[in-house]
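Peer 1: sequence? don't have it. structure:
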């Protein structure tokens, strides 16, 4: 059996058991379904994946970069899916049910080219009661980490608001949706009530599973112990550099005070979206003029106020500013959601400060960050590299894409320092803090899942050593606990790209364009191909 046939078999299998992922990817034919969650679903999926793993194991490595990378991705994702079913089955996590329910609906409401069919929305709504009833069979009285239960309850509240309010504000709304909405609401409320009685469990995945993900999914040449050492060294180095930078800028104020002062530099209310647009254009032009990378100008990015139907639920869900478009329905551009004004207005405007707009929204997510990387991935000769970075209900479609996706977006924040004059000295202080934060989150990811730290220790670390906003800490650490080996891919991916650039050398634009051409794949695997010449 050929590699191409096996890849398509894997995608069909993935869509069968992850139909919401399929909607986000643009793999048509699954928009009316929620995932199978009957008591035999795990065994069926495991059996099918095991047969696929055997077939993939028989294939030769391939003669081209695309073939070699495709086979590595296929084997990795099949092995990761099998191990997840064995070690941390999604069926045991209440947030999987709430995430799939919420984004099963939301995925059909987001812009799509061509638009989704109204019947798919009705069918998914009709599927919610059965899906959540199956959840109770799996969850029962199982011990579950307390914070996972809390997150599931928050997401249930968001689903209720979507069903009661948001859907009625969307163009796909019709009176025919009323009966399935009533049934769905009743099932969500029952699911929420059933969350009351679970004993507490440890959220740590364990060191062996963490090492498996690092080596198999991310293609890293080392395990958690070496990664922890590197992350700790990085954190301590950036901490020292951050303090020295702050002292040079203003010896009378520490870095925390100076970063807080940046929040006072914000546009007026009517200038928020124009500021996003202006700096996005500036980033594109600066990157091109400095010969850093070829931006995805052929694929548009429009900054829009978050639609009214989503406003009451975005805060409690994995609702992204920028979401990678479905590879199969990419259209000609992506929307970038700008959150609307909120009370108190001054706090809202401080959150829309110029430094954050430039670094986080324009460079990291827009312009040459995720936006360009996603556009280039869709043209990759590696089919799974085209799809891996798709943002789904709870994260990217395939974990193996993570070091490239997040590594690139963090790397380009610093890359723009090579475009002279793009950042102010104060904004470069924020960049150094971003490095500190990424190393810290990688360190926390490792220590949490090795069992060295508990969640409360991670939270204190984020608050006291990293200076993370208190309102963000709980959600961030809870997400860390649910998805091992995800936060470490930001810093380790960034470091891998830096090291590869230094090793390969040459003109920056040529290096970066070549790097992105492979798609959303482990940076280490791409490095092997680049070193081949």
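Peer 2: Structure received. Just so it is clear, the model here is predicted, and its values are computed rather than measured.

Peer 1: could you use CA atoms for every contact and neighbour count after this?
Peer 2: Will do.

Peer 1: count the neighbours of the residue nearest to residue 425 when sequence neighbours are not counted for me.
Peer 2: Closest residue to residue 425 apart from its sequence neighbours, by C-alpha to C-alpha, 6 or more residues apart in numbering: residue 249 at 7.8 Å. Other residues within reach of residue 249, judged by other C-alpha atoms under 10 Å, total 15.

Peer 1: then residue 133?
Peer 2: Residue crowding around residue 133 was assessed by other C-alpha under 10 Å; the count is 16.

Peer 1: that one and residue 97, how far apart?
Peer 2: In this view, residue 133 and residue 97 are 10 Å apart by C-alpha to C-alpha, to the nearest Å.

Peer 1: residues of stretch 423-437 that come out buried?
Peer 2: 423, 426-437 (16 or more other C-alpha atoms under 10 Å).

Peer 1: got those as a markdown table, with distance to residue 157 columns?
Peer 2: Formatted as a markdown table, the buried residues of stretch 423-437 follow (distance: C-alpha to C-alpha, whole Å):
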| residue | distance to residue 157 |
| --- | --- |
| 423 | 40 |
| 426 | 40 |
| 427 | 37 |
| 428 | 39 |
| 429 | 38 |
| 430 | 35 |
| 431 | 35 |
| 432 | 37 |
| 433 | 34 |
| 434 | 32 |
| 435 | 34 |
| 436 | 34 |
| 437 | 30 |
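
Peer 1: among those, which ones are in helices?
Peer 2: Among those, the members found in helices (DSSP state H) are 426, 427, 428, 429, 430, 431, 432, 433, 434, 435, 436, 437.

Peer 1: wait, the second one sits on residue 355?
Peer 2: It refers to residue 427. Yes: using C-alpha atoms under 8 Å, residue 427 makes contact with residue 355 at a distance of 5.8 Å.

Peer 1: the residue of the chain most remote from its centre: what secondary structure?
Peer 2: Computed with C-alpha atoms, centre = their mean, the residue of the chain farthest from its C-alpha average is residue 252, at 38.2 Å. Under the three-state scheme (DSSP: H, G, I helix; E, B strand; the rest coil), residue 252 adopts coil.

Peer 1: take a look at this one as well, against the first:
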């Protein structure tokens, strides 16, 4: 093992010790029975270890000779710098939703289907660990002035976690009677934790300096927040005009908003929802031939959300598509379809065919996250194999975001190059998606640089972007907790588009090689592809 390989494994061991729930999702062994260490002593210990490690690997060194080594060294230093600064300035332990999210997904991560049987002993151990974990959280948080919306999010998640503990667990096929009493005690602890939270008036913005640090050190973006804002503003205005023009060409009598609302009526019968997901996923795989090599060897099964998770899933980060642990992925994924509720008509409007095609079949399934995850497991960079893993509240490494979300958004538009896959009205929907991503990039920057308050951000989403009212609060609150996460969608997509135009490779060659590097900043992948194709030749 080389020195760099040793450092990488040392970092993964450190990451797993301080973030054991991440480790469960990533498939790193030995921590499934633990919740994260919390409290002042644990935070200081983490800071000290990160500082010592960074001093060891952060100095000048000869440039590695291979792409995998270059990416591993950059990602290693990035993770250490980003995690250390987070621990110093915005500790996750100071976010009340950290406690509810980790407690919930500490259990859920062990209950999701994958190639290994459920570790029932680990579930029991984590259930037993929840009360002390939350008690320590209460002691930490009671000294702080907390943003009111962070508290509200934690309370919503606490309700969902309580539902899981008291009513959901017993419906799981691997439920054990010995889980019952620890689950009840954990539910009591959740109630106590939520009732002790006090909403303050702290500003959730991270500040321009911190945001630009994340843009530079996590995303490897070569420009300032002001430059990114300028680019996003120009795109927002241009895309808004394009929406108006496209809609006028389709139907001069109806606005683009009215035309998109009409797409909601194009839905399958209730009994055909599952089959519609499967059908459009298969069609997307076929349509992508010649553009990218889909991950056909890695299956995707569309199933309704299991009963044990239904009551809890809505308020938690319970994703439609979550790839199994990269360290032992098996041969396929489960894609959850949320079941109908009391309002069948509203449910079917949400299950309209254009949305199923673009978001579920393409963005998350087929050639989107599903293929991207499969290719990442073969990456030459060890850290790029793991960085895009979905964990309790987001991906494992923020540095993976411009590739992970940039690719999935890009993939939606890629199938515009497959004749007949989208209708003209669906092309209007894709334009709206890009319009919204540019808007979210703007909002991320303006919130965290202090130009907008949360209230102003919400008014922008509601009045100028057109987000559904039910989405606005959750979207903005999440963005306030996790700066530089919403900007990575649009900016990542732009880097991919610009690189493709620059290299001018055959489509399938370009896309397959882009994905082969795994989950790393797309700007670094672009640099590696330029090394490989300095003049765009195959």
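Peer 2: Sure thing, it's come through. Please read these numbers as outputs of a predicted model, since none were measured by experiment.

Peer 1: and the TM-score between them?
Peer 2: After superposition, the two chains reach a TM-score (TM-score structural alignment, normalised by the length of the first structure) of 0.98; 530 aligned residues with a C-alpha RMSD of 0.8 Å.

Peer 1: pull the most distant pair out of the ones in helices among the buried residues of stretch 423-437 of the first structure.
Peer 2: Comparing every pair within those by C-alpha to C-alpha identifies 426 and 437 as the most remote, at 16.9 Å.

Peer 1: re the thing from before, which one in the second structure is aligned with the residue farthest from the centre of the first structure?
Peer 2: Under the alignment (TM-score structural alignment), residue 252 of the first structure pairs with residue 253 in the second structure.

Peer 1: from residue 416 of the second structure, how far out is its match?
Peer 2: Residue 253 of the second structure is 26 Å from residue 416 of the second structure, by C-alpha to C-alpha.

Peer 1: cool, residue 456 of the second structure as well?
Peer 2: Counting by C-alpha to C-alpha, the gap from residue 456 of the second structure to residue 416 of the second structure is 35 Å.

Peer 1: out of the two, which sits in the busier spot?
Peer 2: Shown here are residue 456 of the second structure and residue 416; by other C-alpha under 10 Å, residue 416 has more neighbours (17 against 14).

Peer 1: wait, what's in contact with the more buried one?
Peer 2: 422, 427 (C-alpha atoms under 8 Å, 6 or more residues apart in numbering).

Peer 1: one step back: between the buried residues of stretch 423-437 of the first structure, which is nearest residue 41 of the first structure?
Peer 2: residue 437 (39.1 Å).

Peer 1: what's the closest non-adjacent residue to that closest one?
Peer 2: Nearest non-adjacent residue to residue 437 of the first structure, counting by C-alpha to C-alpha, 6+ apart: residue 466, 6.0 Å away.

Peer 1: could I get the ones in helices among the buried residues of stretch 423-437 of the first structure as CSV with distance to residue 201 of the first structure?
Peer 2: CSV is the format used below for these (distance: C-alpha to C-alpha, whole Å):
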residue, distance to residue 201 of the first structure
426, 43
427, 42
428, 41
429, 40
430, 37
431, 37
432, 36
433, 33
434, 32
435, 32
436, 30
437, 28
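
Peer 1: related to what we said a few turns ago, distance-wise, check the residue nearest to residue 437 of the first structure relative to residue 256 of the first structure.
Peer 2: From residue 466 of the first structure to residue 256 of the first structure the distance is 10 Å (C-alpha to C-alpha).

Peer 1: could you do residue 287 of the first structure as well?
Peer 2: 29 Å.

Peer 1: now do the buried residues in stretch 254-267 of the first structure.
Peer 2: Buried residues in stretch 254-267 of the first structure (16+ other C-alpha under 10 Å): 254, 255, 258, 259, 262, 263, 264, 266, 267.

Peer 1: reformat the residues you listed as JSON lines; add distance to residue 229 of the first structure.
Peer 2: Converted to JSON lines, those look like this (distance: C-alpha to C-alpha, whole Å):
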{"residue": "254", "distance to residue 229 of the first structure": "27"}
{"residue": "255", "distance to residue 229 of the first structure": "25"}
{"residue": "258", "distance to residue 229 of the first structure": "29"}
{"residue": "259", "distance to residue 229 of the first structure": "28"}
{"residue": "262", "distance to residue 229 of the first structure": "32"}
{"residue": "263", "distance to residue 229 of the first structure": "33"}
{"residue": "264", "distance to residue 229 of the first structure": "37"}
{"residue": "266", "distance to residue 229 of the first structure": "38"}
{"residue": "267", "distance to residue 229 of the first structure": "41"}
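
Peer 1: just the residues you listed now: which is nearest residue 37 of the first structure?
Peer 2: Among these, and counting by C-alpha to C-alpha, the member closest to residue 37 of the first structure is residue 263, at 45.8 Å.

Peer 1: now for the closest one: what does it line up with in the second structure?
Peer 2: In the second structure, residue 263 of the first structure lands on residue 264 (TM-score structural alignment).

Peer 1: quick one: that match and residue 258 of the second structure, what's the gap?
Peer 2: 10 Å.

Peer 1: over to residue 423 of the second structure?
Peer 2: 17 Å.

Peer 1: likewise for residue 401 of the second structure?
Peer 2: Distance from residue 401 of the second structure to residue 258 of the second structure, by C-alpha to C-alpha: 33 Å.

Peer 1: cool, and residue 377 of the second structure?
Peer 2: Residue 377 of the second structure is 42 Å from residue 258 of the second structure, by C-alpha to C-alpha.

Peer 1: try residue 156 of the second structure
Peer 2: 33 Å.

Peer 1: repeat that for residue 177 of the second structure.
Peer 2: From residue 177 of the second structure to residue 258 of the second structure the distance is 53 Å (C-alpha to C-alpha).

Peer 1: same check, this time on residue 229 of the second structure
Peer 2: Taken as C-alpha to C-alpha, the span from residue 229 of the second structure to residue 258 of the second structure is 29 Å.

Peer 1: right, I'll leave it there.
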